[in-house]
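1. Provide a 3D model corresponding to the input given below.
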Amino acid sequence: MPQPLPVIVPGPSGWEPKYPFPYDQWRNHVTERDITAERELCQWFNAQFFELKEQIEGLNNAIIRHNGSFDAPEVAQRFGVVTANIDQSLAFLTPRAQSLTQAYDSAGDMYFPIYQGDAFYGLWQQLSNVSNGLKARQPTWFTGPSVLHYQRWGTKISRSDVCQ
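-> I've put the predicted structure just below:
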């Protein structure tokens, strides 16, 4: 059964932003606020992303095993813990993801000047969708795409080594 996740309290770290191409071209658009936000997002990611991902997968699997019933005992036990962990994660992620600088190029396309800023923003958006879908007791086929996108953004962050 899933367990409550500890509250993340950001602290000092030796983390520094990375500037691979083309992010080296946008370095002058990266603010201290971006750096602080991504440093703290990485602290959450390293500490809790994979555990929360497993908890969400376990809850979705339980819902499927019980034919979509949120009232089944196993689902009900998991539901409270997992949704509380998602809420706690969103409370941490929301102000940081929303503070990342979004810039526009000459073609009017939006981008994040800090490396993997788009991935953290996307991860936050999809986790918000998962939360809303679960709380509305939507079927897994409804929340499933958001779960998969959440996982995809997390994989992108993990494989980029941005949080190393």
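2. can we go C-alpha only for contacts and neighbour counts from here?
-> OK.
3. Give me the buried stretch members for stretch 56-67, please.
-> I56, E57, G58, L59, N60, A62, I63, I64 (16 or more other Cα atoms under 10 Å).
4. let's see this one next to it:
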Amino acid sequence: MCQWYNAQYATLRSQIARLQKNRIGPDGNDFDYTRDNIGQQVDIVTGNIGQALDFLTPRVQALTQAQNPYGDNYFPIYKGEAFYKLWEQLSNVNAGILAHQPDWFTAPSVQKAQRWGSDIYRSRVCEQ
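-> Predicted structure coming up:
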């Protein structure tokens, strides 16, 4: 997962942020992908998110979740939860964009994905 994170996360994060900004039109509508070149940008970004999900899905689903003595779930592997949550939020972002959901609908998932991505970065788990 660090292989993907180091090579592609920053680029994908900036592509998503740019799309979120660009798809808000002067009239406030952000679900019309026919204006300007938004449709093309949506195709590129959702394609890139899809490729990331194709790579991450089998890896995050293989992460083991355990229960502590109090019955709470946790990931025994260091930063496993952060990768799982990043994958989860990227899935939500992709689904929202493909469904033409407005920016305010997808923005919380974008923010959460950025938070989990930053958590991975700050932990230095992917430093080589």
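5. quick revisit: tell me which of the buried residues of stretch 56-67 of structure 1 is nearest to G80 of structure 1?
-> L59 (10.1 Å; Cα to Cα).
6. Give the equivalent position in structure 2 for that closest one.
-> Applying TM-score structural alignment, one finds that L59 of structure 1 aligns to L19 in structure 2.
7. who touches its match in this structure?
-> Taking Cα atoms under 8 Å, 6 or more residues apart in numbering as the contact definition, L19 of structure 2 lies against I38, Q41, V42, V45.
8. The aligned partner of the last one in structure 1 - how many residues pack around it?
-> Using TM-score structural alignment to pair residues, one finds that V45 of structure 2 aligns to V82 in structure 1. For V82 of structure 1, the count of nearby residues is 26 (other Cα atoms under 10 Å).
9. Also D161 of structure 1?
-> For D161 of structure 1, using other Cα under 10 Å, the count is 10.
10. okay, now the corresponding residue of structure 2 for H149 of structure 1: neighbour count?
-> Aligned by TM-score structural alignment, H149 of structure 1 pairs with K112 of structure 2. Residues lying near K112 of structure 2 (other Cα under 10 Å) number 17.
11. Three-state assignment for K112 of structure 2, please.
-> helix (DSSP: H, G, I helix; E, B strand; the rest coil).
12. Now the closest residue to it other than its chain neighbours: which helix or strand?
-> Distances taken as Cα to Cα, 6 or more residues apart in numbering place Q89 nearest to K112 of structure 2, at 6.5 Å, with adjacent residues excluded. Following DSSP states H and E, one finds Q89 of structure 2 within helix 80-98.
13. Report the mean distance between that helix and its aligned residues in structure 1.
-> Mean deviation of helix 80-98 of structure 2 relative to structure 1 after superposition (mean Cα distance after the TM-score superposition for structure 1): 0.3 Å.
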